[in-house]
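Peer 1: my questions are about this predicted structure, shown below with the sequence.
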Amino acid sequence: MSRQPRRELRLNSFQMAAPSHNWAGLWKHPRDNQAQYHQLRYWADMARTAERGLLDGIFIADVFGIYDVYAGNADAALAAGAQSPQLDPTMLISAMALVTEHIGFGVTSSLSNDHPFSFARRFSTLDHLTHGRLGWNIVTGYLESGARGLGRDSLRDHDERYDVAEDFMAAIYQLWEGSWEAGAAVRDKDSGVFSHPERVHAVAHDGPYYRVHGRALAEPSPQRTPLLYQAGSSARGQQFAGRHAEACFINGPTPAAAAKSVKALRDSARDAGRDPYDLLALLGATVIVAPTNAEAQDLRDEYRRYLDSAGQLALVSGWTGMDLSRLGLDDVLPFAKTNAIQSTVEHLTRNTPQPPKVRDLLDFSPVGARAPVFIGSPADVADQMAHWVAESDIDGFNLVRTVMPESLDAIVDLLIPELQNRGMFKTRYAEGSLREKLFPAGGQLLPASHPGAAYRR
């Protein structure tokens, strides 16, 4: 029998190693420091603050490519700092791990741009250096510009990208779970044996997209396989998530839209032979919280003045694969079948109370955010969160940054105490790895019901 869903919220700070993440232009705000995204101090300070608030993780988005769908070029994205320029998020983790003890790190990395053999070593390294606090957000990529940068003519078709992902996962599970036996690395100074060679096995994977013949280069890390996030909500993405994901990042402009996605994910996990609540559903959300509702509304109005319209439309054009420069601000956003993020197109055109106009994408609204926007006092925001949890069966939120660092400070200093007073959020960290913290009844390794565990010797 499936266990009942927990209602202690899971909360991540949703970040990106770029000047702007989901809200283009806010780096211009006089109190904002996002332009310092390329400095280690920026990330170390953020990690300290997030851990002070007992957040479960810092979830770092990434995109491989540049947003050049809008007007057929990258000018708007570059001028606005809209997810460009960008850094490799894996390089940030060690610095944040060094100044914290408990908080987890969800790192987005596209498997379409890598090979399982090199990828396995890189993420094993990070899981070692964080003492088991690493998660991998599995994505397949959606920007044609990234494919061209790698010398390809174009992206593979949407569903084929998940075929590639299945092959990648089959190879990497063998490297993480099956190459090194437990106890292979003994560090025996008396005998002079560091590892028992007979317990380290070569992988022989010949898949339709990847070939791997060799032993994993890194010894097993605390979790072996890092906690597995996934961020695709198309029908094919949900099928993939049901097999592999332990936590899913979703969007949805209404509770009903989010509930539909969550149900599909849990059904997919059940179909894969897993407990549907072995998969956490984390909803993106923008939070603007202040001591009073009036102050929060004033902050919203203040932040709004710094949004970059062209940069915002460049982001949405990239997410949807539709060139929004061809539409007027009062034109209704049309549905189109594209090779980009299918769930975003669905949410914006079919899962809203009424079809949005292009200008609706340029404001702090559920349409503009593609997800809820919670604005108000700590009590107001907590009420809104509780409503979405009850209506959508979600497990928590990825909290999108606005003006930094004050948006994260407000969440930690104002919202978290309110949630704790209501019994909705933890008052201390559990011990153990990221997987053990998020799933207290389990262990630090993949559970036996997960397909990756079948590769373990």
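Peer 2: Perfect, thanks for sending it. Keep in mind that this is a model prediction, so the values were computed, not measured.
Peer 1: going forward, measure contacts between C-alpha atoms and count neighbours the same way
Peer 2: OK.
Peer 1: the helix or strand encompassing Phe249 packs against which elements?
Peer 2: Element membership of Phe249 [criterion: DSSP states H and E] is strand 247-250. Helices and strands touching strand 247-250, by 3 or more C-alpha pairs under 8 Å, 6 or more residues apart in numbering; DSSP states H and E, are strand 227-230, strand 280-289.
Peer 1: mind giving me the packing neighbours of the first one?
Peer 2: Read it as strand 227-230. Using 3+ C-alpha pairs under 8 Å, 6+ apart: strand 227-230 touches strand 134-139, strand 247-250.
Peer 1: which of these is buried the deepest?
Peer 2: Ranked by mean neighbour count, the helices and strands packed on strand 227-230 are led by strand 134-139 with a mean of 26 (mean count of other C-alpha atoms under 10 Å).
Peer 1: and the nearest residue to Phe439 once chain neighbours are set aside, how far from Ala448?
Peer 2: Spatial nearest neighbour of Phe439, excluding adjacent residues (C-alpha to C-alpha, 6 or more residues apart in numbering): Asp278 at 8.0 Å. Applying C-alpha to C-alpha, to the nearest Å, the value for Asp278 to Ala448 is 12 Å.
Peer 1: likewise for Val164?
Peer 2: Taken as C-alpha to C-alpha, the span from Val164 to Ala448 is 24 Å.
Peer 1: looking at these two, which one has more neighbours?
Peer 2: Val164 (18 against 12; other C-alpha atoms under 10 Å).
Peer 1: ok so the more buried one is a strand residue?
Peer 2: No. Assigned with DSSP: H, G, I helix; E, B strand; the rest coil, Val164 falls outside any strand and is helix.
Peer 1: wait, it touches Tyr209, no?
Peer 2: Yes. Counting by C-alpha atoms under 8 Å, Val164 touches Tyr209, with 6.2 Å between them.
Peer 1: could you pull out the helices for the stretch 201-350 of the chain?
Peer 2: For the stretch 201-350 of the chain, applying DSSP state H, counting those that start in this stretch gives helices covering 235-244, 255-271, 293-304, 309-320, 342-350.
Peer 1: tell me the most buried of those helices?
Peer 2: Most buried of those by mean neighbour count (mean count of other C-alpha under 10 Å) is helix 309-320; its value is a mean of 25.
Peer 1: put this beside the first:
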Amino acid sequence: MTTPAKQVLLNAFNMNTVGHINHGLWTHPRDTSSRYHTLGYWTELAQLLERGLFDGLFIADILGVYDVYGGNVDLTLRESIQLPVNDPLLLVSAMAASTRHLSFGLTANLTYEPPYPFARRLSTLDHLSEGRVGWNIVTGYLDSAARAMGLDRQIAHDRRYDQADEYLEVLYKLLEGSWADDAVVRDRAQRIYARPERVRKVEHHGEFFDVEGYHLCEPSRQRTPVLFQAGSSDRGLAFAGRHAECVFLSGQDQAATRAQVERVRGAAVAAGRRADDVKLFMGLTVIVAPTAAEARDKHAEYLSYASAEAGVAHHSASVGIDLAAYGLDEPIRPQRTEAIESALQRLVAKDTGWTRRKLLEQHALGGRYTALVGDPGQVADALLGWIDETGLDGFNLARTVTPECYGDFIDLVIPELQSRGRYKTAYAEGSFRHKLFGRGDHLDSRHFGSRFRQD
């Protein structure tokens, strides 16, 4: 009996800002991203993505600013390199009300979010969306954020993950363990809304957090939102193995991506889970048109508006190195920072030979994600090649010119994938977690967080 071919999962990758990944394209005359601060921009996008049967809209976020390149924010402000940036969580209620199935992955930095009120925000959004919320767990990497939040400098990389492990434990105690499944009865005649004996006070006294109190929300559909994470350092992988249900990868070639996929799945197995308990997504840019020639022309048009320097400035913050201080052909020197460890290692690894000129070439479209350019058949071939050759489950599609990039993909690529039996033709019912895994609304019994449930 043959195994059915894997269905492609898709998230639109966006941010509550003008410039996200492919920088400079806000200047394109058809781009509408400068409307990011209006509800209509987001509700229209959500409805468009639901028409395309996208699994989710994943919204990135940062605290702080990109001030490493040149030691200032001048280019960051001129090109809107994720500045200004608004809160992603506040978008969900409006988008959830204007859609029925689309789910929402939201980024929040746990280093600066006390777990007790944050648990309430997560439960509230899960209630209002009827179980369509995920949380992208980040620990931060910007010194500018640390200074803005009252610290002298960024917490050391591995130490941030130590804090994150304990943070998640506090959240599980609140979201999974404070209210029993049968706590809420809503008995009007007996005047009992919730049974006191089935609501438990959380008492946590650890190295980083002291929390004593009841979770403020009754159980939402998923209790704990779907957990996303993007760390690929050794410490990040250990964290992902224990906590993550979806992991984002930044792939540049299939062999390296396949190795990343195997490492993540191995980390899950090492934590007592199954390899398929984690879904893996790769960031990707797609430029598609009805014919290959038209796609090449569109790509050339987009390149004329993109800012490679803005892309390098973004990367400069990611690695914590002022790349503007290097000559065009001067090799980037190894150094230690507390930024994104995996990105830094790729930049300064032995024999890679990265220079600012090569980085500018890599960021020609304003970002460094792999770009697929072609007609619908060519793009579908490439997408399925990545899935079948690497073991990925799906993609985070970065925006270029908004909203036409998503409209083009929906109108041209989705039907091609559907005709090959590799993409759904209708949404399944259920929560975000159930749509992804088909195992119900709650954390799987193998997941570390499940041990905190009340009996």
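Peer 2: Nice, I can see it. Just so we're clear, the structure is a prediction, and the values are computed from it rather than from any experiment.
Peer 1: returning to that earlier point: could you dump the helices and strands packed on strand 227-230 of the first structure into a markdown table and include distance to Gly442 of the first structure?
Peer 2: As requested, these are exported to a markdown table (distance: least, C-alpha to C-alpha, whole Å):
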| stretch | distance to Gly442 of the first structure |
| --- | --- |
| strand 134-139 | 16 |
| strand 247-250 | 14 |
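Peer 1: right, so of those strands, which gets closest to Asp363 of the first structure?
Peer 2: strand 247-250 (20.0 Å; C-alpha to C-alpha).
Peer 1: contacts for that closest one next, please.
Peer 2: When contacts are defined by C-alpha atoms under 8 Å, 6 or more residues apart in numbering, strand 247-250 of the first structure is touched by residues 228-233, 241, 258, 261, 279-284, 398.
Peer 1: nearest to Pro353 of the first structure, of these?
Peer 2: Ala258 (13.5 Å).
Peer 1: list the contacts for the closest one?
Peer 2: Ala258 of the first structure neighbours (C-alpha under 8 Å, 6+ apart): 250-252, 283, 392, 394.
Peer 1: any of those buried? List them.
Peer 2: Among the contacts of Ala258 of the first structure, those classed as buried by 16 or more other C-alpha atoms under 10 Å are 250-252, 283, 392, 394.
Peer 1: my reading is that Arg121 of the first structure lies in a strand. Confirm?
Peer 2: No. Assignment of Arg121 of the first structure by three-state DSSP gives helix, placing it outside any strand.
Peer 1: that one contacts Leu217, correct?
Peer 2: Yes. Between Arg121 of the first structure and Leu217 there is a contact under C-alpha under 8 Å: 6.0 Å.
Peer 1: follow-up on the earlier one: and of the helices and strands packed on strand 227-230 of the first structure, who's closest to His201 of the first structure?
Peer 2: Comparing those by C-alpha to C-alpha, strand 134-139 comes nearest, at 24.2 Å.
Peer 1: in the stretch 1-150 of the second structure, which spans are helices?
Peer 2: So, for the stretch 1-150 of the second structure - with DSSP H, counting those that start in this stretch - the helices run 39-51, 74-78, 92-97, 115-128, 143-148.
Peer 1: out of these, nearest to Trp179 of the second structure?
Peer 2: With C-alpha to C-alpha as the yardstick, what comes closest out of the helices of the stretch 1-150 of the second structure is helix 115-128 (12.1 Å).
Peer 1: which elements pack onto that closest one?
Peer 2: For helix 115-128 of the second structure, the elements it packs on are helix 92-97, strand 133-138, helix 157-172, judged by 3+ C-alpha pairs under 8 Å, 6+ apart.
Peer 1: which of these sits most buried?
Peer 2: strand 133-138 (a mean of 25).
Peer 1: quick one: secondary structure of the closest residue to Leu11 of the first structure other than its chain neighbours?
Peer 2: Nearest non-adjacent residue to Leu11 of the first structure, counting by C-alpha to C-alpha, 6+ apart: Phe397, 5.1 Å away. Classification of Phe397 of the first structure using three-state DSSP returns strand.
Peer 1: and the gap between Phe397 of the first structure and Ala216 of the first structure?
Peer 2: 35 Å.
Peer 1: one more: Glu160 of the first structure?
Peer 2: For Glu160 of the first structure relative to Ala216 of the first structure (C-alpha to C-alpha), the value is 27 Å.
Peer 1: do the same with Arg401 of the first structure
Peer 2: 37 Å.
Peer 1: again with Thr225 of the first structure
Peer 2: Using C-alpha to C-alpha, one obtains 12 Å as the distance from Thr225 of the first structure to Ala216 of the first structure.
Peer 1: please apply the same query to Arg370 of the first structure.
Peer 2: For Arg370 of the first structure relative to Ala216 of the first structure (C-alpha to C-alpha), the value is 40 Å.
Peer 1: do Pro19 of the first structure as well
Peer 2: Separation of Pro19 of the first structure from Ala216 of the first structure (C-alpha to C-alpha) stands at 36 Å.
Peer 1: and if you look at Phe335 of the first structure?
Peer 2: For Phe335 of the first structure, the distance to Ala216 of the first structure - C-alpha to C-alpha - is 45 Å.
Peer 1: who has more neighbours, the two?
Peer 2: The neighbour comparison of Phe335 of the first structure against Ala216 (other C-alpha under 10 Å) goes to Ala216, with 26 against 15.
Peer 1: give the contact list for the more buried one.
Peer 2: Contacts of Ala216 of the first structure (C-alpha under 8 Å, 6+ apart): 117, 120-121, 175-176, 179-180, 202-203.
Peer 1: now Thr402 of the second structure
Peer 2: By C-alpha under 8 Å, 6+ apart, the neighbours of Thr402 of the second structure are 30-33.
Peer 1: still contacting in the first structure, which of those?
Peer 2: Of the contacts of Thr402 of the second structure, the ones still in contact in the first structure (both residues aligned by TM-score structural alignment, their matches' C-alpha atoms under 8 Å) are 30-33.
Peer 1: quick check: the farthest pair among those residues?
Peer 2: Longest span within these, C-alpha to C-alpha: Arg30 and Ser33, 9.5 Å.
Peer 1: out of the two, which sits in the more crowded spot?
Peer 2: Ser33 (23 against 12).
Peer 1: against Trp135 of the second structure, how distant is Val92 of the second structure?
Peer 2: 12 Å.
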